[in-house]
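Undergrad: From the sequence below, what's the structure:
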Amino acid sequence: MSNSEVLLEALRTVNDPELRRPITELDMVQSAQLDGQKARVTILLTIAGCPMRSTIEAEVTAALLGVAEVEDVDVTLGVMDPQQRAALRERLASRRTPFSDPQSLTRVIAVASGKGGVGKSSITANLAAHLASQGLKVGLIDADVHGFSIPSLMGITQNPTRMDDMILPPVAHGVKVISIGMFLDSNQPVIWRGPMLHRALEQFLSDVYFGDLDYLFLDLPPGTGDMAISVSQLLPNSELLVITTPQSTATEVAERAGTIALQTDQKVLGVVENMSFLQLPDGTRMEVFGSGGGENLSESLTRQLGYEVNLLSQIPLEESVRVGSDQGTPVVLGAAQSPAALALQELAEKLVQRPRGLAGRSLPMSF
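TA: As a prediction, this is how the structure comes out:
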C-alpha cells in the first residue's frame, strides 16, 4: 500500500459533520501525500462559508496523526467548484430515502396531541435523541410551524447549510433536525395559512437531505388542522403517537387527534400519558393533573379504531425534564437515570420492538 493510500485509508474514518458520510466517499479529499513524516492534505469543502470547517480540519488532523508514519499534519481547506458540487448533489439526491414510497423501510412517526402544553415536543425530542444514542439513524422535522420549539429543545443555534438547492440539516445529539425557526432572523411569528403550511412540509421532505434513516419523527402542532392533514397526504405510511396528560379535558381533545386516523388511514401506535404524577420526597405520588386519562383514551381509541391502542407509557412530572429542555440537552442524555428519562427510554425501546411489516414490499437483492 502506497503512502497516499495509507492516508486515504485513515481519512475514510472522517465523516462530514452535516452529510454524515465519509469525506473520501464524497470526493472531498483532493490530495493526500506523505512528505517525510508530514502528511499534506487538501480537503474541498462543499461551500465557501461551511460552518463546520474547523470541525472537519480537527477531525482530519486527528485521523492522520493516528497513522504510524505521521508526526505532523498540514491541512489545506479549499472549496468545490460548481461542477464538483453539482456532481455531489446528484450523488446525494440518488441516495435520498423517499419517505412517501410504500417500499421505504424508514419508520415515520408523527407525534400528536389534542392541545398544547402536554409535553409533546419534549417527548419527541427525547425519543429521537435516545434512538440516535443507540446507533440508529434518526431525523426530526419540527412540523409545528406556528409554535416551533424543537431547535431550543435540541440546543441548536446554527442555521442549515445550503448547497445550491439542497439543504443540509443541522445535527444535534446525533439527530438530523429541520425547523422553520432555523430560517427566521428572530423570534418572529409565522403568519401562514394552510397552503403555505403544506408547502413548507413538502419542502422539508424534498429539499432537505436526510439521507438513509431508520426513524423520522415529526413534531405535529396540536389539534387536527392543516398540518395533520398534510402529513397524512405527503407521508401516507406515517404512524401516530398520541400524547395526553391524565386530565379529563386533555384526554377529550387528544381523542380527536387520535380518531383523525379514521379519515387519514394512518395507524395509531399508542398513547403516552405525560406528567402522570409527581414523586414526593417521602415516596408518595401526587397526581397533580388527576388520574386515569391515559387509560381512558387508550380504551376509547381501541373501541373507535377497531384495533388495540395501548397505553405505552406514563411519564412522571419532573424538574429534570424542564432543565434539560431549557439547556438544549434532552433528559434521556443529561439525566439518563432519572425516573422520567428511564420512562422515555423504555417508551423508545417499545417503538423499536414493534416489527416493521415487510409484506408486499420488494427488497433490493443482487445476484
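Undergrad: contacts, neighbours, all on C-alpha from now
TA: Will do.
Undergrad: does the spatially closest residue to residue 63 that is not a sequence neighbour count as helix, strand or coil?
TA: With CA to CA, 6 or more residues apart in numbering as the criterion, residue 63 has its nearest non-adjacent residue at 5.8 Å, and that residue is residue 10. In the three-state summary, residue 10 is assigned as helix, counting by DSSP: H, G, I helix; E, B strand; the rest coil.
Undergrad: For the protein, which segments count as helices?
TA: Secondary structure of the chain by DSSP state H: the helices cover 3-11, 53-65, 82-93, 120-133, 150-153, 194-206, 226-234, 248-259, 261-264, 293-305, 319-327, 331-334, 339-353.
Undergrad: Could you save those as TSV and add columns showing mean neighbour count and distance to residue 175?
TA: Shown next, in TSV, are the helices of the chain (neighbours: other CA atoms under 10 Å; distance: least, CA to CA, whole Å):
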stretch	mean neighbour count	distance to residue 175
helix 3-11	18	23
helix 53-65	17	17
helix 82-93	15	18
helix 120-133	24	6
helix 150-153	21	11
helix 194-206	16	15
helix 226-234	18	20
helix 248-259	22	26
helix 261-264	14	27
helix 293-305	20	29
helix 319-327	18	16
helix 331-334	22	13
helix 339-353	18	14
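Undergrad: how about the ones you listed, which one is nearest residue 35?
TA: helix 3-11 (9.3 Å; CA to CA).
Undergrad: packing partners for the closest one?
TA: strand 29-35, helix 53-65 (3 or more CA pairs under 8 Å, 6 or more residues apart in numbering; DSSP states H and E).
Undergrad: Tell me how far the longest one lies from the chain's centre.
TA: Okay, so that is helix 53-65. 26 Å (CA atoms, centre = their mean, to the nearest Å).
Undergrad: swap in the first one?
TA: Shown here is strand 29-35, whose average C-alpha point lies 35 Å from the average C-alpha point of the whole chain (CA atoms, centre = their mean).
Undergrad: Report the inter-axis angle for that strand versus helix 3-11.
TA: Between strand 29-35 and helix 3-11, the angle comes out at 120 degrees (axes from the mean of the first three to the mean of the last three CA atoms, to 10 degrees).
Undergrad: Am I right that the residue nearest to residue 63 is in contact with residue 65?
TA: No. Using CA atoms under 8 Å, residue 10 makes no contact with residue 65, being 9.2 Å away.
Undergrad: To compare with the earlier structure, here is another sequence to fold:
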Amino acid sequence: MEEVPQDCPGTGSAQAGKGASCQGCPNQRLCASGAGAAPDPAIEEIKEKMRTVKHKILVLSGKGGVGKSTFSAHLAHGLAEDESKQVALLDIDICGPSIPKMMGLEGEQYVEENLGVMSVGFLLGSPDDAVIWRGPKKNGMIKQFLRDVDWGEIDYLIVDTPPGTSDEHLSIVQYLSAAHIDGAVIITTPQEVSLQDVRKEINFCHKVKLPIIGVVENMSGFICPKCKNESQIFPPTTGGAEVMCQDLKIPLLGKVPLDPQIGKSCDNGQSFLTEVPDSPATLAYRNIIQRIQDFCGLHSSKEEKLVISS
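TA: Next up is the predicted model:
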C-alpha cells in the first residue's frame, strides 16, 4: 500500500475506504474490500530471517547530499575492522544506489570475508540505468532484500536509506518492526536548511516509535589539506546540530569535518579510515562508531535482563 492521507481512518476502521478523507487515495478500493486490514505475512517471515542478526541500525537523513551514504559506508568499514564481527550493509536507496560505487563493488557482491553488501545497484545492467518505480514496487524490493537474502550470522546490519520520510522508510520500519531495530543514526550538515529537514526526520522516528541513537553533523568545518587549518564553510545560523540536539534532548554523536580525501576515497571504493588514518575526520568517525557500538551493547544488555526476568 502507498502512503496514506493524514486523516486516514485506518485499515481496521469500519470507515476504511469509505470516509471523506479516502476519496482520491490510491488505496481506497483495497481498504474498502477489507484486504488492507490483513497482516502482511512477510513480517513474520522477516522476523524469523532476522533472528541471526544481532543489531540493526538505520542511517537516515531528511535532506539529500548531507553525506548519509558516505557515513553508512564508513560505519560498515569501521565495524568490520574487528575481524571477529560480521557486518552487512543494505542499500535501500532504490532510485539512487551509490553504495556499490562507494564500496568498490560495481559488478561484485562482496567486500571482504566479514563485510557483505546488498543493493539494487547489483541488479542493474549498467550503473547509468534509471530505476523508475512507484512505491509498491520499491516496497516489494525492500521486502525481498530482507526476506530472501541469506544474511547468515550477522553482528551488525546497517541500512542506508534515501532522504526523506516516505515509502522506503515506512517499509523498512514496518518489515523490521517485529525483529527489533536498535535505532537510527540521523545525518545532517550545520546549515539551518538541513536542520529543518532533520527535525522532520526526528518527528518521523517518534511517530513510528523508532529509537534514535543520535545525530551526526557532517561537513562541520573544512580541513585544508596543505596547512591543516580548519575553517567553517557552512557556518550554522542557529547554533547547528549541537543546539538542536540540546533542545530536543537527543544525543549528538559527533561532528565530522570535511576532508577532501573522503570524497576521493568513496569514488575509488576505498575506506577513508585506513587510507587517511591521521585525519581529524577519521578520529571523529572512530569516536562516533564507538558510541554507536556502546549504544547497541547497552541495549543488548537491557534486553537480556528483560528476558531473564520474564
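Undergrad: Would you report the TM-score computed for these chains?
TA: Taking TM-score structural alignment, normalised by the length of the second structure as the basis, the two superposed chains have a TM-score of 0.76; 251 aligned residues with a CA RMSD of 2.1 Å.
Undergrad: hmm, back to that, will you turn the helices of the first structure into CSV that also has distance to residue 32 of the first structure?
TA: Below are these laid out as CSV (distance: least, CA to CA, whole Å):
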stretch, distance to residue 32 of the first structure
helix 3-11, 6
helix 53-65, 10
helix 82-93, 18
helix 120-133, 32
helix 150-153, 37
helix 194-206, 35
helix 226-234, 44
helix 248-259, 56
helix 261-264, 54
helix 293-305, 59
helix 319-327, 40
helix 331-334, 38
helix 339-353, 42
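Undergrad: Out of these, the one nearest residue 185 of the first structure is which?
TA: helix 150-153 (13.7 Å).
Undergrad: so how far does the closest one sit from its counterpart in the second structure?
TA: When the second structure is overlaid, helix 150-153 of the first structure sits 0.4 Å from its aligned residues on average, using mean CA distance after the TM-score superposition for the first structure.
Undergrad: Next up, the contacts around residue 111 of the first structure.
TA: Residue 111 of the first structure makes contact with 120, 124, 217, 218, 219, 220, 240, 241, 242, 243, according to CA atoms under 8 Å, 6 or more residues apart in numbering.
Undergrad: Just give me the match in the second structure for the first one.
TA: Think residue 120 of the first structure. Mapped onto the second structure by TM-score structural alignment, residue 120 of the first structure lines up with residue 68.
Undergrad: How much space separates that match from residue 28 of the second structure?
TA: As judged by CA to CA, to the nearest Å, residue 68 of the second structure and residue 28 of the second structure stand 35 Å apart.
Undergrad: rewinding a little: for the contacts of residue 111 of the first structure, which ones persist in the second structure?
TA: Contacts conserved in the second structure for the contacts of residue 111 of the first structure, using both residues aligned by TM-score structural alignment, their matches' CA atoms under 8 Å: 120, 124, 217, 218, 219, 220, 240, 241, 242, 243.
Undergrad: mind putting those in TSV, distance to residue 110 of the first structure included?
TA: Below are these laid out as TSV (distance: CA to CA, whole Å):
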residue	distance to residue 110 of the first structure
120	10
124	9
217	6
218	5
219	6
220	6
240	5
241	6
242	9
243	11
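Undergrad: among those residues, which two are most distant?
TA: 217 and 243 (13.9 Å).
Undergrad: So for these two, which sits in the more crowded spot?
TA: Neighbours per residue (other CA atoms under 10 Å) separate residue 217 of the first structure from residue 243, with residue 243 holding more: 31 against 23.
Undergrad: Would you quantify the distance from the counterpart of the more buried one in the second structure to residue 80 of the second structure?
TA: Using TM-score structural alignment as the criterion, residue 243 of the first structure maps onto residue 187 of the second structure. From residue 187 of the second structure across to residue 80 of the second structure, the span is 21 Å (CA to CA).
Undergrad: Closest one of the kept ones among the contacts of residue 111 of the first structure to residue 258 of the first structure?
TA: Among those, and counting by CA to CA, the member closest to residue 258 of the first structure is residue 242, at 6.3 Å.
Undergrad: which residue sits closest to residue 111 of the first structure in space, ignoring its chain neighbours?
TA: residue 241 (4.8 Å).
Undergrad: One more: residue 311 of the first structure?
TA: Looking at residue 311 of the first structure with CA to CA, 6+ apart, the closest residue is residue 271, at 4.7 Å.
Undergrad: Residue 292 of the second structure now?
TA: Nearest to residue 292 of the second structure is residue 213, by CA to CA, 6+ apart, at 7.0 Å.
Undergrad: what's the distance between the aligned partner of residue 137 of the first structure in the second structure and residue 92 of the second structure?
TA: Using TM-score structural alignment, the equivalent of residue 137 of the first structure in the second structure is residue 86. The gap separating residue 86 of the second structure from residue 92 of the second structure is 20 Å, by CA to CA.
Undergrad: Could I get the contacting residues of the counterpart of residue 130 of the second structure in the first structure?
TA: Using TM-score structural alignment, the partner of residue 130 of the second structure in the first structure is residue 189. Residues in contact with residue 189 of the first structure, defined by CA under 8 Å, 6+ apart, are residue 146.
Undergrad: quick revisit: of all the helices of the first structure, which lies closest to residue 34 of the first structure?
TA: Closest among the helices of the first structure, using CA to CA: helix 3-11, at 6.1 Å.
Undergrad: quick one: residue 238 of the first structure and residue 112 touch, right?
TA: No. Counting by CA under 8 Å, residue 238 of the first structure sits too far from residue 112 to count as a contact (11.8 Å).
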